[in-house]
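Undergrad: Following is a predicted model, sequence given first.
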Amino acid sequence: MPDVIIPGPAGRIEGKYSPGKGETPPIALILHAHPLGGGHMENVSSLMMYDIFRKRGFATLRFNFRGVGRSEGTYDQGLGELSDAATALDWIQTYNGNAPFSWVAGHSFGAWIGMQLLMRRPEVAGFISVAPPTNMYDFTFLAPCPASGLIVHGSDDRIVPADDMERVMSKVRAQKGIDIRRQIEPGAGHMFTNHMEQLEKRIETYLDERLPIVFRERATD
């Protein structure tokens, strides 16, 4: 897991990168929770999702948004952070130019950024969104959503109630053949404290089912 410094739009971006396996590994980009709420690339959820994709042979990158850790700049209400994510994806693609597809995975604020990114980047073939902050940010940009993915939310989330996530995400339109799967983890809060193993299992189970389909689809493109 080499440390990397990526030239970003607000200065350097601090990251951790794991090269993929084989000659043409897919790419995974991991996005952490809110920078002003203690989010950083070493959060337990970020580490867990990073390891999931790394162990599956993905070229995997997690990084700190601007103003976090050794990343330069200051918090920018999501606009700059989206630019950071796009820059990080560009960076990992320079080292994996033959990647068949990319995935984004994010927690809370990172989920919001990741879902915006997939709307702008057709190479993103799937997403994992943990506790998307549907009561804090506008998600109407998903019109229609171009990639299938998994949303996992805690039933006891007091920051973003599960009912609010269901209300917003149930109305999201998707392109033909796209499936946005929503799952509720009983007893889990916004940060999934004491429920990280259950969250990991849900993500692993979903990827076991979904990735073979994505590989087949991209092989025939």
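TA: Sure thing, it's come through.

Undergrad: alpha carbons only for contacts and neighbour counts from here, please
TA: Fine.

Undergrad: What ranges does the protein have for its helices?
TA: Secondary structure of the chain, counting by DSSP state H: helices at 44-55, 79-94, 109-120, 162-169, 196-220.

Undergrad: for these, which one ends up most surrounded?
TA: helix 109-120 (a mean of 23; mean count of other Cα atoms under 10 Å).

Undergrad: Let me see the residues that make contact with that one.
TA: Residues from elsewhere that reach helix 109-120 (Cα atoms under 8 Å, 6 or more residues apart in numbering): 30-34, 78, 81-82, 85-86, 104-106, 124, 127-133, 137, 139, 141-142, 145-147.

Undergrad: At the geometric centre of the chain, which residue do we find?
TA: residue 105 (1.8 Å; Cα atoms, centre = their mean).

Undergrad: Neighbours of the closest residue to that one other than its chain neighbours, how many?
TA: Using Cα to Cα, 6 or more residues apart in numbering and skipping the chain neighbours, the partner closest in space to residue 105 is residue 128 (4.4 Å). By the other Cα atoms under 10 Å criterion, the neighbourhood of residue 128 contains 26 residues.

Undergrad: just checking, residue 128 touches residue 147?
TA: No: in this structure, residue 128 is not within contact of residue 147 by Cα atoms under 8 Å, at 10.7 Å.

Undergrad: what about versus this one:
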Amino acid sequence: MSENEETVFFNVGRLRLEGRLWLASGPWATVITHPHPLYGGELDNPVVVALADAYQCLGYSTLRFNFRGVGASAGGYDDGRGERDDLRAAAAFLDAAGKTVTDLAGYSFGAWINLGLDPPPAGVSRLLLVAPPVAYLEFDGMVVPPSVALRVVAGDRDSFAPLDVLREQLPRWQPAAGLHVLSGADHFFHGGALDRLATLLETLLTAPAGP
């Protein structure tokens, strides 16, 4: 857990979810979502932590949390439906803390959840998707409004997020979307790719958020 990051709990309906909150002095905030709950995805995933670190370095407040049924979060897996409610509740928690959620950042399953949130919370101006698993989950029909900047990061050795499929689907999500390819990286960012991902995130993200 990053320095000054604290464990928090917040409610979604009757469920209580576990999160890690880092509060910055500025107004901007991001919610970060983790990989698939049924395959070991959780808030301490290394890519999720790298996303949190990148945003924190830019002065954003961050909230990474466990979806329902993961870690100390109550409930059980809900095939994406309840998980999108979890995401909305996380954004509302930051809003109640006086922060404006400008960014939603997600890795793998988390990217699918974020992209499918229709509409995104008021104030969101950017979606950052890392390795959206287009070969594994259904992304058809997902559309990002033009007011929200869409940025996608994927490795060129990712069998879950193959570049040919991503390049085909990306304009359907949003014609202005940007794709950033990490050479030699697989879906899990093994073999030193995680450090290179962190470097890419430093150059890709800006503060404040914007197209």
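TA: That came through fine. As the structure is a prediction and not an experimental result, all values here were calculated from the model.

Undergrad: returning to what we had before: how much space separates the residue nearest to the centre of the first structure from residue 11 of the first structure?
TA: Separation of residue 105 of the first structure from residue 11 of the first structure (Cα to Cα, to the nearest Å): 23 Å.

Undergrad: what's the answer for residue 185 of the first structure, then?
TA: Distance from residue 185 of the first structure to residue 11 of the first structure, by Cα to Cα: 38 Å.

Undergrad: more crowded one of the two?
TA: Between residue 185 of the first structure and residue 11, counted using other Cα under 10 Å, the more crowded position is residue 185 (18 against 15).

Undergrad: Which residues are in contact with that one?
TA: Residue 185 of the first structure neighbours (Cα under 8 Å, 6+ apart): 152-155, 198-199.

Undergrad: ditto for residue 133 of the second structure
TA: 108-109, 112, 160-161.

Undergrad: Could I get the residues you listed in a markdown table, plus columns for distance to residue 43 of the second structure?
TA: What follows is the contacts of residue 133 of the second structure, written out as a markdown table (distance: Cα to Cα, whole Å):
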| residue | distance to residue 43 of the second structure |
| --- | --- |
| 108 | 13 |
| 109 | 12 |
| 112 | 16 |
| 160 | 20 |
| 161 | 21 |
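
Undergrad: what two of the residues you listed have the greatest distance between them?
TA: 112 and 160 (12.2 Å; Cα to Cα).

Undergrad: Pull up the overlap in contacts between these two.
TA: By Cα under 8 Å, 6+ apart, the residues touching both residue 112 of the second structure and residue 160 are 132-133.

Undergrad: Quick one: map residue 205 of the second structure onto the first structure.
TA: With TM-score structural alignment as the criterion, residue 205 of the second structure lines up with residue 207 in the first structure.

Undergrad: how far away is its match from residue 121 of the first structure?
TA: Plainly put, residue 207 of the first structure is 20 Å away from residue 121 of the first structure if you go by Cα to Cα.

Undergrad: for residue 39 of the first structure, same thing?
TA: 24 Å.

Undergrad: how far away is the residue mapped onto residue 109 of the first structure from the second structure from residue 13 of the second structure?
TA: Counting by TM-score structural alignment, residue 109 of the first structure lines up with residue 109 in the second structure. Distance, residue 109 of the second structure to residue 13 of the second structure, by Cα to Cα: 22 Å.

Undergrad: sorry, back to before: can I get the helices of the first structure in TSV including distance to residue 3 of the first structure?
TA: What follows is those, written out as TSV (distance: least, Cα to Cα, whole Å):
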stretch	distance to residue 3 of the first structure
helix 44-55	14
helix 79-94	13
helix 109-120	20
helix 162-169	35
helix 196-220	24
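
Undergrad: mind checking which of these is nearest residue 4 of the first structure?
TA: helix 79-94 (10.4 Å).

Undergrad: Can you tell me what residue 15 of the second structure aligns to in the first structure?
TA: In the first structure, the residue matched to residue 15 of the second structure (TM-score structural alignment) is residue 11.

Undergrad: how much space between that match and residue 84 of the first structure?
TA: Between residue 11 of the first structure and residue 84 of the first structure the computed distance is 10 Å (Cα to Cα).

Undergrad: Roughly how far does residue 47 of the second structure sit from residue 75 of the second structure?
TA: With Cα to Cα as the criterion, residue 47 of the second structure and residue 75 of the second structure are 24 Å apart.
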